[in-house]
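Asker: just the structure for this:
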Amino acid sequence: MTTDADAFLSALRLSDSFLPVGGYTASYGLEQYLNEGRIETHDELEAVVAAFLRRVVGPCEVVALSNAHAASADAALDAFCAVDERLHAVTMPREFRESSTKAGAKLCELLFEVDGDRAFDAAVANAIDADETPGHYPVVFGAVAQTRGLSRREACLAYAHAFVTGLLGAAQRLGRFGHTAIQSILESLRPVIAAVCDRYVERDPSAMVSFAPLAEIMGMRHERAGRRLFMS
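Answerer: Predicted coordinates:
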């Protein structure tokens, strides 16, 4: 792990819900789980989030992020776009794709404006603006993390932690779980986050796959829900 202060602070910044990329509007179908009474207890919520980590975040998004990080290190825009297209292809629910690409475009735009002109950031931003690549959030996150000094593993850990806190924050804002329960689940999931990142950080883009059929169904049903606090 890095001891560089700038890289460490960048990891905190990128994994903080304070970062205005719209993550607070996404529940990735969790709201629908709650609407249908499929999650009622602390243990059930923890199991669903752990399943997201093992079935979606790890084998799909961590793989995409890690390879986007490598593409950024090599300044290889074609490789970056290939990873982005692969992630787009394996992300089935439309709501999930839209949430991810909106957040990716916003992250790229925000940091490009705030942090100044970094060559690969600019190349990615231009490719997204020209519709040459979808600009999924994990892929943009990987490139941004690399240009700010995070290692591949550090970037994956920061992303996975942010994903988990986003889902748990959604559950809390929906009024079903209190602060203590949420913090207890977050603590319990720390080993899962680390294990998932370690397992998938070195995988090739061709291994990228997502298998969470119930979560995908919940995301699709959520799109037609009569009332929604979240966009996905």
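Asker: alpha carbons only for contacts and neighbour counts from here, please
Answerer: Noted.
Asker: roughly how far apart are Arg86 and Ala64?
Answerer: 8 Å (C-alpha to C-alpha, to the nearest Å).
Asker: more neighbours, the two?
Answerer: Ala64 (37 against 17; other C-alpha atoms under 10 Å).
Asker: let's verify the more buried one: helix, strand, or coil?
Answerer: helix (DSSP: H, G, I helix; E, B strand; the rest coil).
Asker: quick one on the thing from earlier: what touches both of Arg86 and Ala64?
Answerer: Pro205, Met208 (C-alpha atoms under 8 Å, 6 or more residues apart in numbering).
Asker: wait, Leu87 touches Cys60, no?
Answerer: Yes. Contact criterion C-alpha atoms under 8 Å: Leu87 and Cys60 qualify, at 7.1 Å.
Asker: what residues does stretch 155-162 touch?
Answerer: With C-alpha under 8 Å, 6+ apart, stretch 155-162 has contacts from 11-12, 14-17, 53, 57, 62, 65-66, 138, 141-142, 145-146, 193-194, 197, 201.
Asker: what do you get if the cut-off is 6 Å, keeping everything else the same?
Answerer: Ser15, Val62, Ala145, Cys197 (C-alpha atoms under 6 Å, 6 or more residues apart in numbering).
Asker: same deal with stretch 198-210?
Answerer: Here stretch 198-210 has contacts from Arg55, Val56, Gly58, Pro59, Cys60, Val63, Ser66, using C-alpha under 6 Å, 6+ apart.
Asker: what comes up buried for that stretch?
Answerer: The neighbour-count check on stretch 198-210 (16 or more other C-alpha atoms under 10 Å) flags Asp198, Tyr200, Val201, Arg203, Pro205, Met208, Val209, Ser210 as buried.
Asker: ok, now stretch 208-223?
Answerer: Met208, Val209, Ser210, Phe211, Ala215, Glu216, Met218, Gly219, Met220, His222, Glu223.
Asker: host element of the third one?
Answerer: What it means is Ser210. Taking DSSP states H and E as the definition, Ser210 sits outside all helices and strands.
Asker: to compare against the first, here's the next sequence to fold:
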Amino acid sequence: MFDPALLKLLQLSDSALPIGSYSHSWGLETWVQQGQLSSSDELLAVLRTLLEQSIAPVDGLACAMAYQASANRLGGPDFIQLNQILTATKWAKEPQRASLDLGRRLVSLAQRLDWLQELPPGQYWHHCTVFGWLTYQLNIAIEPAVTAYLLSNLMSLTSAAVRLIPLGHSQGQQVLAALHTQVFEQARWCCATAGRADPLTHLGSFTPQHELACQAHQNLYSRLFQS
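Answerer: All right, here's what the predicted structure looks like:
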């Protein structure tokens, strides 16, 4: 059966989507240059930790909350506040700017594709909130949307690691496949938490070494990636 929503979700979560995500390493370049990330086993450990301690409880949850905001249309302030909190949470300059740039470019692309029925409230949007807002408008169910968002983040990180370490493409795919169960579990947690009365109280991460790596990236002697 033809499912246009599924096709759009697959296209949105493709790492080749022309919004610039392939040009960011999100701090991995720092660790590779420092010799702290040099194998597929280390990459698997890093991605599992980032997924469970940072990506899902911040951007994944925000994606689910933005989906709910798009579904409920409960005015702009809640959505605007969510983006403001994300900006404050992402204190390292490069990933903060990258997240906002990707959000802006995704809005622009969605408009050109005629996929965006209604602009998100406010003027500044993070990638995760635009993804959540847009997937509701495309009639994509919340759990597949958030699952795809989390996996696309890991795909972007894996793509950067394959080029940086370097790794074989098959090794990168093995790392991603090993994380499927965690991706599904974290997506379910994000969706369930977004439906609570106080989801903002659950939004937060604790990955100080990764945040320091992101901040240190701008001072590396040579860089292949923007963040």
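Asker: who wins for neighbours among the contacts of stretch 198-210 of structure 1?
Answerer: Result: Ser66 is most packed of these (other C-alpha under 10 Å), 32 neighbours.
Asker: got a list of what it touches?
Answerer: Counted by C-alpha under 6 Å, 6+ apart, Ser66 of structure 1 has contacts Arg152, Val201.
Asker: what does it correspond to in structure 2?
Answerer: Correspondence of Ser66 of structure 1 to structure 2, assessed by TM-score structural alignment: Ala64.
Asker: any idea how far its match is from Phe184 of structure 2?
Answerer: On the measure of C-alpha to C-alpha, Ala64 of structure 2 and Phe184 of structure 2 end up 14 Å apart.
Asker: next one: Asp14 of structure 2
Answerer: 18 Å.
Asker: do His169 of structure 2 as well
Answerer: For His169 of structure 2, the distance to Phe184 of structure 2 - C-alpha to C-alpha - is 23 Å.
Asker: neighbour count for these two, which is higher?
Answerer: Per other C-alpha under 10 Å, whichever of His169 of structure 2 and Phe184 has more neighbours is Phe184, with 18 against 14.
Asker: with adjacent residues omitted, what lies nearest to that one?
Answerer: Closest residue to Phe184 of structure 2 apart from its sequence neighbours, by C-alpha to C-alpha, 6 or more residues apart in numbering: Thr147 at 6.2 Å.
Asker: secondary structure element for the one you found?
Answerer: helix 142-164.
Asker: quick one: that helix to structure 1 mean distance?
Answerer: On superposition with structure 1, the mean distance recorded for helix 142-164 of structure 2 (mean C-alpha distance after the TM-score superposition for structure 1) is 0.8 Å.
Asker: what range in structure 1 matches that helix?
Answerer: Under TM-score structural alignment, the match for helix 142-164 of structure 2 is residues 152-174.
Asker: buried sites along the matching stretch?
Answerer: 152-171, 174.
Asker: and for stretch 175-185 of structure 2?
Answerer: Applying 16+ other C-alpha under 10 Å to stretch 175-185 of structure 2 flags Val175, Leu176, Leu179, Val183, Phe184 as buried.
Asker: of those, which is the nearest to Asp41 of structure 2?
Answerer: When these are ranked by distance to Asp41 of structure 2 (C-alpha to C-alpha), Val175 comes first, at 8.0 Å.
Asker: ok, and the closest non-adjacent residue to the counterpart of the closest one in structure 1?
Answerer: In structure 1, Val175 of structure 2 lines up with Ile185, judged by TM-score structural alignment. Using C-alpha to C-alpha, 6+ apart and skipping residues adjacent in sequence, the residue nearest Ile185 of structure 1 is Glu46, 5.9 Å away.
Asker: what do you get for Leu50 of structure 2?
Answerer: That would be Thr207: by C-alpha to C-alpha, 6+ apart, it lies 7.4 Å from Leu50 of structure 2.
Asker: for Met92 of structure 1, same thing?
Answerer: Glu216 is the one closest to Met92 of structure 1 (C-alpha to C-alpha, 6+ apart), at 7.2 Å.
Asker: check which helix or strand that neighbour maps to.
Answerer: Going by DSSP H and E, Glu216 of structure 1 is part of helix 213-222.
Asker: which residues touch that helix?
Answerer: Gly29, Gln32, Pro93.
Asker: which part of structure 2 matches that helix?
Answerer: With TM-score structural alignment as the criterion, helix 213-222 of structure 1 aligns to 208-217.
Asker: how far does that stretch sit from its chain's centre?
Answerer: 17 Å (C-alpha atoms, centre = their mean, to the nearest Å).
Asker: for structure 1, what spans make up the helices?
Answerer: Counting by DSSP state H, one finds helices in structure 1 at the ranges 5-14, 30-35, 42-52, 63-73, 77-90, 94-115, 119-129, 137-147, 152-173, 179-200, 213-222.
Asker: I appreciate the help and will end here.
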